[in-house]
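got a predicted structure here, sequence first:
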Amino acid sequence: MSADLPLVLVLDDDDDTAALLGMALRRRGFRVVVARSCEEGRARLADSAVDALVTDVSLPDGSGIELVASTENKPRGIIVVSGFGGDDDREKSRAAGAHAHLVKPVDVARLVSTLNELLGRPG
């Protein structure tokens, strides 16, 4: 049964944020794998059937937005999370291929509803 649950890659170098998002998503019926760098995120995307990506913008070895832009086989749902939510920030996320841009601190209910919508799951 758990293999039928959507797999979400949470890409964030902040341990607390990654743990909080991972725990919240697991409780709401997602499988979660966490990566803490662009390099690790690329590896996870390459070797896992990831359904959705939730990525921070600022990572120790690059930008989550650049990772999204450079990913060839993009997950069905891509959400960028950032401390900035201006029109320019949102447009950069969209231009890279993200489906949504959420501002930190992330509202978990909004994150879950956005993921459900992107993945075609009932809310």
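Yes, it's here.

please count neighbours and contacts with C-alpha atoms only from this point.
Noted.

spatially central residue for the chain, please.
Among the residues of the chain, the one closest to the centroid is Val54, at 0.7 Å (C-alpha atoms, centre = their mean).

now it: how far from Arg28?
15 Å (C-alpha to C-alpha, to the nearest Å).

same question for Ser63.
For Ser63, the distance to Arg28 - C-alpha to C-alpha - is 28 Å.

more crowded one of those two?
Taking other C-alpha atoms under 10 Å, Ser63 and Arg28 do not tie; Ser63 has more neighbours (16 against 10).

that one and Ala95, how far apart?
Counting by C-alpha to C-alpha - Ser63 and Ala95 are separated by 14 Å.

cool, and Gly77?
14 Å.

what's the answer for Lys74, then?
Distance from Lys74 to Ala95, by C-alpha to C-alpha: 13 Å.

how about Gly62?
17 Å.

just the strands in the chain please.
7-11, 31-35, 52-56, 58-59, 62-63, 77-82, 100-103 (DSSP state E).

what does the fifth one contact?
Strand 62-63 is contacted from outside by Ser37, Cys38, Asp56, Val57, using C-alpha atoms under 8 Å, 6 or more residues apart in numbering.

ok, and the closest non-adjacent residue to His99?
The shortest distance from His99 to any non-neighbouring residue, by C-alpha to C-alpha, 6 or more residues apart in numbering, is to Ile78 (5.3 Å).

putting a second one here so we can go through both:
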Amino acid sequence: MLTETVGTAPERSFLPQGDRSLLLVDDDRPFLQRMSRALEQRGFEVVTAESVEEGLAALKRSAPACAVVDMRLADGNGLDVIEALQRAREDARVVVLTGYGNIATAVTAVKLGAIDYLAKPADADEVIAALSRKAGDRAAPPENPMSADRVRWEHIQRVYELCDRNVSETARRLSMHRRTLQRILAKRAPR
């Protein structure tokens, strides 16, 4: 049986009746705490984990009805948590969050059972809307999508972090002059 509403949302929900258990996995502690509080205020029973290892341990204790999983975690990939959850509970609804979205990981996440893929920073209402969406329904276009400059900046920051903050290596991988990269890194993020 399906429940008719989620929190105060008027749209039809496709969450299992009465089961409001949710696993939230993210290694960004401030984000994890904010999202956990927001979801609890909307009626979810939230269990948090800051790593793949903690997420897998939480799944062994109890497989939740829903999960919100960050793609990149300090000790591995959130896809491992999604795969384990789908084995433990086939009807679980999973939303993937990431600051480093790309088509390949989105496809993999969906193949493993994720129902949606949201870019960080997502808020609790976006997460609940994604969890409540009927399979096959398309999400509405974002009200305030990232600008092209912001997407470029995010990509540069991602490569910079993956290169252990080595400017020369990052510049080489991005086919960019080192001084140009240094100027970009010194600036604030575009809106």
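Good, I have the coordinates. Keep in mind that this is a model prediction, so the values were computed, not measured.

counterpart of Met74 of the second structure in the first structure?
Quick fix: residue 74 of the second structure is Ala, not Met. Matched by TM-score structural alignment, Ala74 of the second structure corresponds to Pro60 in the first structure.

spit out the contact partners of its match.
Asp13, Ser37, Cys38.

can you pick the most crowded of those residues?
Neighbour max across the contacts of Pro60 of the first structure (other C-alpha under 10 Å) = Cys38, 24 neighbours.

now the helices for the first structure?
Shown for the first structure, the helices assigned by DSSP state H span residues 15-27, 38-47, 64-70, 87-96, 108-119.

residue in the second structure paired with the residue nearest to His99 of the first structure?
So, by TM-score structural alignment, Ile78 of the first structure is matched to Val94.

could you give the residue range in the first structure aligned to the helix ranked longest in the second structure?
When the second structure is parsed with DSSP H, its longest helix is helix 148-162. On the first structure, no counterpart of helix 148-162 of the second structure exists by TM-score structural alignment.

how far off centre is the very next helix or strand once past that helix?
Using DSSP states H and E, the helix or strand that follows helix 148-162 of the second structure in sequence is helix 167-173. Relative to its parent chain, helix 167-173 of the second structure has a centroid offset of 27 Å by C-alpha atoms, centre = their mean, to the nearest Å.

show me what helix 167-173 of the second structure is packed against.
helix 148-162, helix 178-186 (3 or more C-alpha pairs under 8 Å, 6 or more residues apart in numbering; DSSP states H and E).

thinking again about what came up before, for the strands of the first structure, which one ends up most surrounded?
The highest average neighbour count among the strands of the first structure, using mean count of other C-alpha atoms under 10 Å, belongs to strand 52-56 at a mean of 26.

so how much does that strand differ from the second structure once superposed?
Superposing on the second structure and averaging over aligned pairs (mean C-alpha distance after the TM-score superposition for the first structure), strand 52-56 of the first structure comes out at 0.6 Å.

ok, and what's touching that strand?
6-13, 63-64, 75-82, 115, 119.

follow-up on the earlier one: reformat the helices and strands packed on helix 167-173 of the second structure into JSON lines and put mean neighbour count and distance to Asn102 of the second structure next to each item.
Shown next, in JSON lines, are those (neighbours: other C-alpha atoms under 10 Å; distance: least, C-alpha to C-alpha, whole Å):
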{"stretch": "helix 148-162", "mean neighbour count": "16", "distance to Asn102 of the second structure": "10"}
{"stretch": "helix 178-186", "mean neighbour count": "13", "distance to Asn102 of the second structure": "22"}
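
and the ones you listed as CSV, adding distance to Val107 of the second structure?
What follows is these, written out as CSV (distance: least, C-alpha to C-alpha, whole Å):
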stretch, distance to Val107 of the second structure
helix 148-162, 19
helix 178-186, 30
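
what sits against Leu119 of the first structure?
Neighbours of Leu119 of the first structure in contact, by C-alpha under 8 Å, 6+ apart: Asp51, Ala52, Arg76, Gly77.

should've said Ala98 of the first structure
Going by C-alpha under 8 Å, 6+ apart, Ala98 of the first structure touches Val68, Gly77, Ile78, Ile79, Val80.

max pairwise distance over those: which two?
Greatest spatial distance among the contacts of Ala98 of the first structure (C-alpha to C-alpha): Val68 and Gly77, at 11.0 Å.

the counterpart of Gln41 of the second structure in the first structure: what's it in contact with?
Aligned by TM-score structural alignment, Gln41 of the second structure pairs with Arg27 of the first structure. By C-alpha under 8 Å, 6+ apart, the contact set of Arg27 of the first structure is empty.

I appreciate the help and will end here.
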